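Visitor: Structure, please.
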Amino acid sequence: MLIHSQIVEFKGEGTSTYGYLAHPKGEGIFPGVVVLQEWWGIDTHIQQVTEHLAQEGFAALAPDLYRGQVATTIEVARHLSQQLDQEQVLQELQQAMRYLEHSPLVQSEKVGGLGFGMGGHLATLLASTGITLGALVILYGDHDNPANITPETSIHDTNAPFLGIYGGQDETRPQEYINELKEKLTSMGTQHQIIIYPHASRSFLNPDRDTYRAEDANDAWQHTVSWLRQHLINTQPPQP
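Guide: Next up is the predicted model:
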């Protein structure tokens, strides 16, 4: 499927944010997905994720929370992520949602969230604002931080169907954490699916990282697309 990608600007209350937008070429109204970055920024991986979603029939927008900066080392990534103001980030994510909802390309009642690592935490924060999400997909989740709202808490205010994908070797997400998350989702009556890849660690879907695992990554991507399609499109896969 041919796609179009571009940098777009969306404005809010005294702020202006840019993002990487990709969507299928041609006329059509597509379900939207907000893509939340890992702590590296809008790097090649996140751009490719956004483009791959467009190839699957979505209009995908990755807001650039680092204002054009991309980390190439853990030290820089940690610094950039720690500089984020949570209140401002939430405003910018809501602006991204509104941009998609008001875009003539997008079926406004069908917008989902997809978050990787730090972006997984941000996606659950976005859900906690009460904003309507058609689906929520989290890969890995953020490193634990006592100052952060936990995913168990933040997803409490959303009924969005929840898909969580984790690596069995990710020490920040031990089995106890997964069990508690499952119990919380079940008690809330949230439609959910949890997938664990036993031999994978964090960022196993990112081909630019040493933890990349091609087979697990391909399978996880198929589950991600299937979940988004099921809850945002409810149609057969697009023809090439």
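
Visitor: rest of the way, CA atoms for contacts and neighbours
Guide: Fine.

Visitor: now what about the longest strand anywhere in the chain, what contacts it?
Guide: As assigned by DSSP state E, the longest strand anywhere in the chain is strand 106-116. Contacts to strand 106-116, defined as CA atoms under 8 Å, 6 or more residues apart in numbering, come from residues 29-38, 59, 97, 100-102, 120-123, 132-141, 203, 228, 232-233.

Visitor: Please tell me how far it is from the chain's geometric centre.
Guide: 9 Å (CA atoms, centre = their mean, to the nearest Å).

Visitor: buried sites along that strand?
Guide: 106-108, 110-116 (16 or more other CA atoms under 10 Å).

Visitor: Who are the packing partners of the very next helix or strand once past that strand?
Guide: Proceeding N to C from strand 106-116, the next assigned helix or strand is helix 118-128, under DSSP states H and E. Here helix 118-128 touches strand 30-36, helix 86-102, strand 106-116, strand 136-139, helix 151-154, going by 3 or more CA pairs under 8 Å, 6 or more residues apart in numbering; DSSP states H and E.

Visitor: what angle sits between helix 118-128 and helix 86-102?
Guide: 70 degrees (axes from the mean of the first three to the mean of the last three CA atoms, to 10 degrees).

Visitor: Any chance of the helices and strands packed on helix 118-128 in a markdown table with distance to A220 as columns?
Guide: Shown next, in a markdown table, are the helices and strands packed on helix 118-128 (distance: least, CA to CA, whole Å):
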| stretch | distance to A220 |
| --- | --- |
| strand 30-36 | 16 |
| helix 86-102 | 24 |
| strand 106-116 | 12 |
| strand 136-139 | 9 |
| helix 151-154 | 20 |
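
Visitor: Among these, which comes closest to Y20?
Guide: strand 30-36 (9.3 Å; CA to CA).

Visitor: And the helix or strand that that closest one is followed by, how far out from the chain middle?
Guide: Sequence-wise, the next helix or strand downstream of strand 30-36 (DSSP H and E) is helix 44-55. The chain centre lies 12 Å from the centre of helix 44-55; the measure is CA atoms, centre = their mean.

Visitor: To compare with the earlier structure, here is another sequence to fold:
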Amino acid sequence: MTQESTDKGFAAAAGAVSIHVIRTDAEGLETGFATLPGGAPAYYARPEHGRNLPVVLLAEEIFGLHEHIRDVARRLAKLGLFVIAPDYLARYGDPMTAPDIDAIRAIVAKVPDVETMGVFDEALAFVEGKGGDVDHAAITGFCWGGRIAWLYAAHNPRLAACIPWYGRLDGARTKEQPRWPIDVASEIKVQTLGLYGGDDPSIPYDLILTMKDKLAEAGAPADIILYDQAPHGFFADYRPSYRERDAHDAWGRMVAFLRAQGVG
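Guide: The predicted structure is shown next:
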């Protein structure tokens, strides 16, 4: 009923791939890999014949630029968007071949946030050079990439929208990762929709409420939707954490939000 996650480009540490995994073809799309100026690889997907396409930056999970993230890029591209997913972890190790989650966390801990912000700046410049409309650009990200989405929205207030999916809001402050979304709540000027699970031990319910309060106090144009029974990774259709009903609802909310902000 399952297949090994290393088949077809899934991260080894993610475990066996669920029978519920969604597979999106590339028909009608231009897809490929590129190397950004600083050396980071990136996967992109866009409609074959589109011009001046709205842009979505896609921030990968801790499992790296594996098949789930590439599939999400294709799903978004089929909505008429130019999507680019830079692998901001790759220069510090390969999460796709790491043997377990602890090995992946050791890689992630080495990656400086300031460098990651620069990688996404390079990704925007890349898509602009290929005809993307960076004046109508958004960022979305999952898991660790959800954390990055919050931080990049603070870094780049020109974005039209930000959609973090269950990104950690607080954690240990290090030289490489000195700030967390809870620290930049007052700096969010980008229209933001957070999508979070209420049954996620890595992001406690009280912390989500605190984040909502900080956003409200700052007058930030941001809200967080909470799916009460959903665990961490509820959108990850290749894993046991997947919750189909919540994932479909959240995807629909994201697409509507993007369109409301002129992205799509």
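
Visitor: sorry, back to before: which one of the helices and strands packed on helix 118-128 of the first structure lies closest to Q193 of the first structure?
Guide: strand 136-139 (9.7 Å).

Visitor: elements contacting the closest one?
Guide: Using 3+ CA pairs under 8 Å, 6+ apart, strand 136-139 of the first structure is in contact with strand 106-116, helix 118-128, strand 162-167.

Visitor: Tell me the residues of the second structure aligned with the first one.
Guide: Under TM-score structural alignment, the counterpart of strand 106-116 of the first structure in the second structure spans residues 132-142.

Visitor: Map C162 of the second structure across to the first structure for me.
Guide: In the first structure, C162 of the second structure lands on L136 (TM-score structural alignment).

Visitor: count of neighbours near D219 of the first structure?
Guide: Other residues lying near D219 of the first structure total 12 when counted by other CA atoms under 10 Å.

Visitor: Looking for the alignment partner of it in the second structure.
Guide: Aligned partner of D219 of the first structure by TM-score structural alignment: D249.

Visitor: Secondary structure of that match: a helix, I assume?
Guide: Yes - checked against DSSP: H, G, I helix; E, B strand; the rest coil, D249 of the second structure lies within a helix.

Visitor: And it, how far from G198 of the second structure?
Guide: 15 Å (CA to CA, to the nearest Å).

Visitor: Surely L136 of the first structure touches N159?
Guide: No - shown here, L136 of the first structure and N159 do not form a contact pair, counting by CA atoms under 8 Å, at 9.4 Å.

Visitor: Apart from its neighbours in sequence, what residue is nearest G68 of the first structure?
Guide: I42 (7.5 Å; CA to CA, 6 or more residues apart in numbering).

Visitor: Report the contact partners of that neighbour.
Guide: So, once contact is read as CA under 8 Å, 6+ apart, I42 of the first structure ends up touching 62, 64, 66, 68-70.

Visitor: between these, which is nearest Q83 of the first structure?
Guide: Using CA to CA, the contacts of I42 of the first structure come closest to Q83 of the first structure at Y66, 9.2 Å.

Visitor: ok, now how distant is the closest one from N148 of the first structure?
Guide: 19 Å.

Visitor: Can I have the buried ones of the contacts of strand 106-116 of the first structure as a PyMOL selection?
Guide: Only the buried members of these enter the following PyMOL selection, criterion being 16+ other CA under 10 Å:
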select buried, resi 29+30+31+32+33+34+35+36+37+38+59+97+100+101+120+121+122+123+132+133+134+135+136+137+138+139+140+141+203+228+232+233
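
Visitor: contact partners of stretch 249-264 of the second structure?
Guide: Contacts for stretch 249-264 of the second structure (CA under 8 Å, 6+ apart): 54-56, 79-81, 136-138, 160-161, 163, 191, 193, 195.

Visitor: mind redoing it with 7 Å?
Guide: For stretch 249-264 of the second structure, the surrounding residues in contact (CA atoms under 7 Å, 6 or more residues apart in numbering) are 54, 80-81, 136-138, 160-161, 163, 195.

Visitor: Dump those to TSV, plus distance to I208 of the second structure.
Guide: TSV is the format used below for the contacts of stretch 249-264 of the second structure (distance: CA to CA, whole Å):
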residue	distance to I208 of the second structure
P54	30
G80	32
L81	30
H136	28
A137	26
A138	22
A160	23
A161	20
I163	15
L195	11
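
Visitor: hmm, back to that, more neighbours, Y66 and N148 of the first structure?
Guide: Between Y66 of the first structure and N148, counting by other CA under 10 Å, Y66 is the more crowded of the two (19 against 14).

Visitor: What is the aligned counterpart of that one in the second structure?
Guide: In the second structure, Y66 of the first structure lands on L89 (TM-score structural alignment).

Visitor: Ok, P161 of the first structure next?
Guide: P161 of the first structure maps onto Q191 in the second structure, by TM-score structural alignment.

Visitor: where's A185 of the second structure relative to L65 of the second structure, distance?
Guide: With CA to CA as the criterion, A185 of the second structure and L65 of the second structure are 27 Å apart.

Visitor: Now A216 of the second structure: which helix or strand?
Guide: helix 205-218.

Visitor: and that helix, which stretch of the first structure?
Guide: So helix 205-218 of the second structure sits over residues 175-188 in the first structure, by TM-score structural alignment.

Visitor: Now do the matching stretch: everything it contacts.
Guide: Contacts for stretch 175-188 of the first structure (CA under 7 Å, 6+ apart): 152, 192.

Visitor: Now it on the second structure. Mean distance?
Guide: Following the fit onto the second structure, the mean deviation recorded for stretch 175-188 of the first structure is 1.8 Å by mean CA distance after the TM-score superposition for the first structure.

Visitor: mind listing what's buried in that stretch?
Guide: For stretch 175-188 of the first structure, by 16+ other CA under 10 Å, it's 178, 181-182, 184-185.

Visitor: so can I have a markdown table of these showing distance to H52 of the first structure?
Guide: Below are these laid out as a markdown table (distance: CA to CA, whole Å):
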| residue | distance to H52 of the first structure |
| --- | --- |
| I178 | 28 |
| L181 | 29 |
| K182 | 29 |
| K184 | 31 |
| L185 | 29 |
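
Visitor: hang on, A160 of the second structure packs against K189?
Guide: No - counting by CA atoms under 7 Å, A160 of the second structure stays clear of K189, with 9.6 Å between them.

Visitor: any idea what Q86 of the first structure aligns with in the second structure?
Guide: Using TM-score structural alignment, Q86 of the first structure pairs with D113 in the second structure.
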